[in-house]
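> here are the coordinates; sequence isn't available:
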């Protein structure tokens, strides 16, 4: 409703009386509000203010947009489109004939989740430029600018982001993006909890799981994600990251901060994914035709088979196999 007030004429009075900063008054009304104001003869007191509570189910201030291909998706999934049924009563560029059903319409003063944004056709992303920079965007019809005050949360895989970033034609988008890197989990204890949670939400919840199975899988996953340290064992680094103190066990072990400083900012951005690990765990449970159960011995066997099937580069495959045969298997045997 603050868009109704002219910041030049009413800004000082509203700030003095209600404590609302002048910067909150955008001075931009939605096309719908402009039409209502004309109908009310410019009388702002005839507007009613409705209190809305954000709702994910009803898509009130919380919306989600997914990418499609160029044949079945256009900018209307973001900015809305004309409601054909209302053209019987209104002209095509009338605000009352417009269906405010796009992601930006729904997420105004809220949050818009854009799933796998960089998979979407580049033309579909254009409304995001003005929505983020100028706090408004244009619909599919000549209605006038539609205001947008909200947060756009997009997520993507690392490879797709790097491809998008490398394209010089996307500089306008890149300047408006604030990147937050989300690496894989690097703590064995927390990774084990993730697998346990996934098991509880699956059909394998009641399957027998031998002690140490989830921990072994978590250790393998974390080892694949860590950057090697030239003066320290990778297994020791994994234990230090998990909160253990190894001064009496491994004299070469470093502090967690030293490990992180040496590894750099990209540690945890590659390696075995949690999805791959859970897929291996599911195969392990179903390895025996007579029983739905998992144990460390079967896990190591299934893990080796899965690594070979993935056809990783030779050096990486050798490193993964070495984790199993040189680190995990001997320690389990002990």
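Perfect, I can see it now. All values derive from a computational prediction rather than experimental measurement.
> alpha carbons only for contacts and neighbour counts from here, please
Fine.
> In contact with residue 274, which residues are there?
184, 221 (Cα atoms under 8 Å, 6 or more residues apart in numbering).
> check which helix or strand covers residue 137.
strand 136-138 (DSSP states H and E).
> That strand: which residues count as buried?
With burial defined by 16 or more other Cα atoms under 10 Å, the residues of strand 136-138 counted as buried are 136, 137, 138.
> what about versus this one:
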């Protein structure tokens, strides 16, 4: 079962090559290609990172006109448009919207229909169906400011907030460092005993705040770690 609608390129190929004179699609003749999810090959995983709003435009998300083919095919012909925007690349997978609230608001509007109706609009073409997970992240201060602005209600209502607090356990922090080392190029290099624990304790102490119930941060750190 096909959910939604085909993209303009696939629809054109279906009409020209796989539809008979009676208008019936010959589905048994349509070739099927298996696609492996890969961020490096831009298959099913897209990434959007905000930059200078004066030089960055919406084409990074929804694609752009191919000027080399427009004269031959016309502006509204699917063959003259590059459907290579990050949202189109992410179709069937997910898109990582890095620091979403640092992006200009014009890049938020396209997410409203993408999140609720699962469609995006490219100039000169009908709305295109997309099936993708939109994953974004930001910090608490920016999110609170965004949430308090009533202009953002449409997008805020379509968000599912997942809080990711700081880790406050030394043992868990050490496990994070060990995982990073095991996946790095220096995993076979000797590290002096206690190095990771000292680094983990320093990191945890920098995240703790003073408490009236505990005399100092070191004691508080040990309490969180289950040592006391």
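Now that the structure is in, tell me what you want to look at. Everything numeric here is computed off the predicted structure, so don't read it as measured data.
> ok, back up a step: can you tell me which of the buried residues of strand 136-138 of structure 1 lies closest to residue 81 of structure 1?
residue 138 (10.8 Å; Cα to Cα).
> Quick check: the aligned residue for that closest one in structure 2?
In structure 2, the residue paired with residue 138 of structure 1 according to TM-score structural alignment is residue 121.
> list the contacts for its match?
Contacts of residue 121 of structure 2 (Cα under 8 Å, 6+ apart): 62, 110, 127, 128.
> Take those residues and lay them out in CSV including secondary structure.
Formatted as CSV, the contacts of residue 121 of structure 2 follow (DSSP: H, G, I helix; E, B strand; the rest coil):
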residue, secondary structure
62, helix
110, helix
127, coil
128, strand
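> Please report how far residue 307 of structure 1 lies from residue 238 of structure 1.
Remark: distance between residue 307 of structure 1 and residue 238 of structure 1 (Cα to Cα, to the nearest Å) = 21 Å.
> between those two, which one's more packed in?
residue 238 (22 against 18; other Cα atoms under 10 Å).
> Aligned against structure 2, show me the partner of the more buried one.
Using TM-score structural alignment, the partner of residue 238 of structure 1 in structure 2 is residue 221.
> so which helix or strand takes in its match?
Counting by DSSP H and E, residue 221 of structure 2 is part of helix 217-224.
> what about that helix, distance to the chain center?
Centre-to-centre, helix 217-224 of structure 2 and its host chain are 36 Å apart (Cα atoms, centre = their mean, to the nearest Å).
> how close does the residue most central in space within structure 2 get to residue 54 of structure 2?
Most central in structure 2 under Cα atoms, centre = their mean is residue 96, positioned 1.2 Å from the mean C-alpha point. From residue 96 of structure 2 over to residue 54 of structure 2 the distance is 22 Å, taken as Cα to Cα.
> In structure 2, what stretch matches stretch 99-111 of structure 1?
Going by TM-score structural alignment: stretch 99-111 of structure 1 matches residues 82-94.
> ok so, going back, could the contacts of residue 121 of structure 2 be laid out in a markdown table, adding distance to residue 203 of structure 2 and neighbour count?
Shown next, in a markdown table, are the contacts of residue 121 of structure 2 (distance: Cα to Cα, whole Å; neighbours: other Cα atoms under 10 Å):
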| residue | distance to residue 203 of structure 2 | neighbour count |
| --- | --- | --- |
| 62 | 41 | 21 |
| 110 | 39 | 18 |
| 127 | 48 | 16 |
| 128 | 46 | 18 |
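> of all the residues you listed, which comes closest to residue 188 of structure 2?
Closest to residue 188 of structure 2, out of all of the contacts of residue 121 of structure 2 and judged by Cα to Cα, is residue 62, at 44.0 Å.
> hang on, the earlier thing: with structure 2 superposed, average distance for the strand holding residue 137 of structure 1?
Mean deviation of strand 136-138 of structure 1 relative to structure 2 after superposition (mean Cα distance after the TM-score superposition for structure 1): 0.5 Å.
> wait, doesn't residue 62 of structure 2 sit right on residue 87?
Yes - Residue 62 of structure 2 lies in contact with residue 87 (Cα atoms under 8 Å); the separation is 6.2 Å.
> Translate residue 152 of structure 1 into the numbering of structure 2.
Per TM-score structural alignment, residue 152 of structure 1 is aligned with residue 134.
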